[in-house]
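[1] Sharing a sequence plus its predicted fold:
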Amino acid sequence: MSRLAIFDLDGTLVDSVDDLAASVNHALAALGLPPRRRDEIRGFVGEGARLLLARAVAPRDELLEPALALWREHYDAHCLDRTRLFPGVEAALAGAGRALAVHTNKPGALARKILAGLGVAGRFAAVVGGDEAPRKPDPAGTLELMARVGAAPSDTLFVGDSRIDAATARAAGVALVAVTWGLGSRAELAAAGATVFVDDAGELAAYLR
């Protein structure tokens, strides 16, 4: 059996809030809606593009579909303007002794584009996006990745930054390594059941060996 580490993307591997916020506000402006603050949009991230835009246009729910289309077009062109790997992540991935994969609620094509643009796509055996399996915390995408790689639950880690990731790991029956540099606070992660925390990529690297 293989040993596997499955990663969330936004807030875990990459800092993408600036590009997400720019594309959300582009969509809102095109629809005549006021912009959202960066910290507001940061709080909307993590449960997929549809919920991101639904929260952004609220209470104008009738504008969701055009907002989603406008966001997708803009984000596809600008998803790498300011998005970067978190410090030390590239080295941690390079030194991993486990197979690596990504399970994200971001659309799969966008996730792969970002990983390729940041030069790390080749580190991952597979990527499952939120339009390719039920969105997290449904564990189906994580279980699919485990099956593809041939990893048992006891040999699998889920690395994430949010209560959604904690719930996904729990539902899949795998251990969670919670990163503290992402979208969820340590307190939120602990309340969601996290017990193993890493504060930087150097600490994370030890779990990937």
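    All right, it came through fine.
[2] use CA for all of it now, contacts and neighbours both
    Noted.
[3] Spatially nearest residue to the residue nearest the centre of the chain (excluding sequence neighbours)?
    The centre of the chain sits closest to Leu9, judged by CA atoms, centre = their mean, with a distance of 2.9 Å. Of all residues not flanking Leu9 in the chain, Thr104 sits nearest, at 5.7 Å (CA to CA, 6 or more residues apart in numbering).
[4] ok, now how distant is that neighbour from Glu47?
    Taking CA to CA, to the nearest Å as the measure, Thr104 falls 9 Å from Glu47.
[5] Need the residues touching each of these two.
    135-136 (CA atoms under 8 Å, 6 or more residues apart in numbering).
[6] Who has more neighbours out of those two?
    For Thr104 versus Glu47, neighbours defined as other CA atoms under 10 Å are more numerous around Thr104 (29 against 16).
[7] who touches that one in this structure?
    Counted by CA under 8 Å, 6+ apart, Thr104 has contacts 7-10, 111, 127-130, 135-136.
[8] Redo those as a markdown table? Include distance to Thr83.
    Output for the contacts of Thr104, formatted as a markdown table (distance: CA to CA, whole Å):
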| residue | distance to Thr83 |
| --- | --- |
| Phe7 | 17 |
| Asp8 | 15 |
| Leu9 | 11 |
| Asp10 | 10 |
| Ala111 | 12 |
| Val127 | 18 |
| Val128 | 20 |
| Gly129 | 18 |
| Gly130 | 19 |
| Arg135 | 22 |
| Lys136 | 22 |
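[9] Put this next to the first one:
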Amino acid sequence: MIRNVIFDWSGTLVDDLPAVWRASNYAFKQAGVAELTLDQFRAEFCLPFKHFYQRYVPHVSLPQLEEWFHSHFKEVQHLARELPHAREFLRFCRERGLRTFLLSTIHRDHFAAQSAATGFDRFLDHPYIEVWDKRTKILELLQKHGLNPDETLFVGDMQHDMETARCGGVYSCAVLTGYNRLDQLRASRPDLIVEHLGELRAVLERNHLELVSPRIKGDAHRDEPPVVTVGALIFDAAGKALMVRTQKWSHLWGIPGGKI
């Protein structure tokens, strides 16, 4: 039974992708390198973020890049929004008596500002922030709070989060509301992939807080068959195409897509 939930912040509870993308491009511009499109940024951004910077701007020191990034992030931070279903899921954890933790790279100033806007910090028992490499921190978190890995779930939106869960021997759940795409997250082989926290809540409620899929320690193996959805480009009688804009796509327009 799941008794403890460790959350990532960005892309899991709060959508700050538009702000982070703009602040990163500002740093790139100051460094004299080409800016990235949103799709390019999602495909290339990784944690620990120093590896991302080393790949694109190796000639600039990390402290200088951080100064540029954070100075501009403060100007665009108003773009950050709480993700749909996040508040309801946090309340669900409270109602069920689940212990809640935060393990995030977010800067303390940005965490304070976004917490003031959302109030999510009130739902988090123990926040760990400014953690550059979560893989080196999760064992300390588990040991300090006496958490049983078999009763602990890590929820995040990036491959690094899934790797962190594996390092801690805890269950992993990938949400599709953040930075990494489905194909990237699937490659990390989490125990569970959901569209959003509302779907995760439904899974936990339906299974009485059990993750029923058998799990192999260190290997997020899933035995259930994949869920298939079909994409389509839909036209009306006048030849106009149906376009959809969603939070999942950072409020950009697109067409319904298929996946397995």
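    The structure has been received and is ready for your questions. None of the values given here were measured: they were computed from a predicted structure.
[10] Structural similarity score between the chains, please.
    TM-score of the superposed chains, computed with TM-score structural alignment, normalised by the length of structure 1, equals 0.81; 200 aligned residues with a CA RMSD of 2.6 Å.
[11] returning to that earlier point: how close does the counterpart of the residue nearest to Leu9 of structure 1 in structure 2 sit to Phe111 of structure 2?
    Superposed on structure 2 with TM-score structural alignment, Thr104 of structure 1 falls opposite Ser104. According to CA to CA, Ser104 of structure 2 stands 9 Å off from Phe111 of structure 2.
[12] list residues touching both of the two?
    In contact with both Ser104 of structure 2 and Phe111: Ile129, using CA under 8 Å, 6+ apart.
[13] Quick one: end-to-end distance for stretch 124-135 of structure 1.
    Stretch 124-135 of structure 1 end-to-end distance (CA to CA) = 20 Å.
[14] Need the residues that contact it.
    47-48, 99-109, 111-112, 136, 140-141, 145, 149.
[15] So which of those residues belong to strands?
    99-103 (DSSP state E).
[16] what lines up against His78 of structure 1 once you look at structure 2?
    Per TM-score structural alignment, His78 of structure 1 is aligned with Glu75.
[17] ok, that match - how many residues close by?
    12.
[18] State the next helix or strand along the chain beyond the one helix or strand it maps to.
    When elements are assigned from DSSP states H and E, Glu75 of structure 2 belongs to helix 62-76. Per DSSP H and E, the first helix or strand lying C-terminal to helix 62-76 of structure 2 is strand 81-82.
[19] Which strands and helices lie in contact with that following strand?
    Counting contacts by 3 or more CA pairs under 8 Å, 6 or more residues apart in numbering; DSSP states H and E, strand 81-82 of structure 2 is packed against strand 14-15.
[20] The next helix or strand after the strand it packs on versus helix 62-76: what angle between them?
    Later in the chain than strand 14-15 of structure 2, the nearest helix or strand by DSSP H and E is helix 17-31. Interaxial angle, helix 17-31 of structure 2 versus helix 62-76 (axes from the mean of the first three to the mean of the last three CA atoms, to 10 degrees): 130 degrees.
[21] quick one: helix 17-31 of structure 2 to structure 1 mean distance?
    Compared with structure 1 after fitting, helix 17-31 of structure 2 deviates on average by 1.9 Å (mean CA distance after the TM-score superposition for structure 1).
[22] What is that helix packed up against?
    Against helix 17-31 of structure 2 (3+ CA pairs under 8 Å, 6+ apart) you get helix 62-76.
[23] rerun at 10 Å
    Counting contacts by 3 or more CA pairs under 10 Å, 6 or more residues apart in numbering; DSSP states H and E, helix 17-31 of structure 2 packs against helix 38-44, helix 49-56, helix 62-76.
[24] Can you lay out the ones you listed as JSON lines showing distance to Arg122 of structure 2?
    Conversion of the helices and strands packed on helix 17-31 of structure 2 to JSON lines gives the following (distance: least, CA to CA, whole Å):
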{"stretch": "helix 38-44", "distance to Arg122 of structure 2": "30"}
{"stretch": "helix 49-56", "distance to Arg122 of structure 2": "27"}
{"stretch": "helix 62-76", "distance to Arg122 of structure 2": "23"}
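[25] Out of those, which is closest to Val194 of structure 2?
    helix 38-44 (18.3 Å; CA to CA).
[26] residues in contact with the closest one?
    17-18, 20-22, 24-25, 35-37, 52, 55-56, 178-181, 184, 250 (CA atoms under 10 Å, 6 or more residues apart in numbering).
[27] can you check stretch 63-80 of structure 1 too?
    Contacts for stretch 63-80 of structure 1 (CA under 10 Å, 6+ apart): 16-31, 33, 49-58, 61, 81, 107, 109-111, 113-115, 117-118.
[28] Any of those buried? List them.
    16-28, 49-50, 52-57, 107, 111, 114-115 (16 or more other CA atoms under 10 Å).
[29] follow-up on the earlier one: which ones among the contacts of Thr104 of structure 1 map onto strands?
    7, 127-128.
[30] Only whichever of these are buried, select them in PyMOL.
    Buried subset of these, written as a PyMOL selection, criterion 16+ other CA under 10 Å:
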select buried, resi 7+127+128
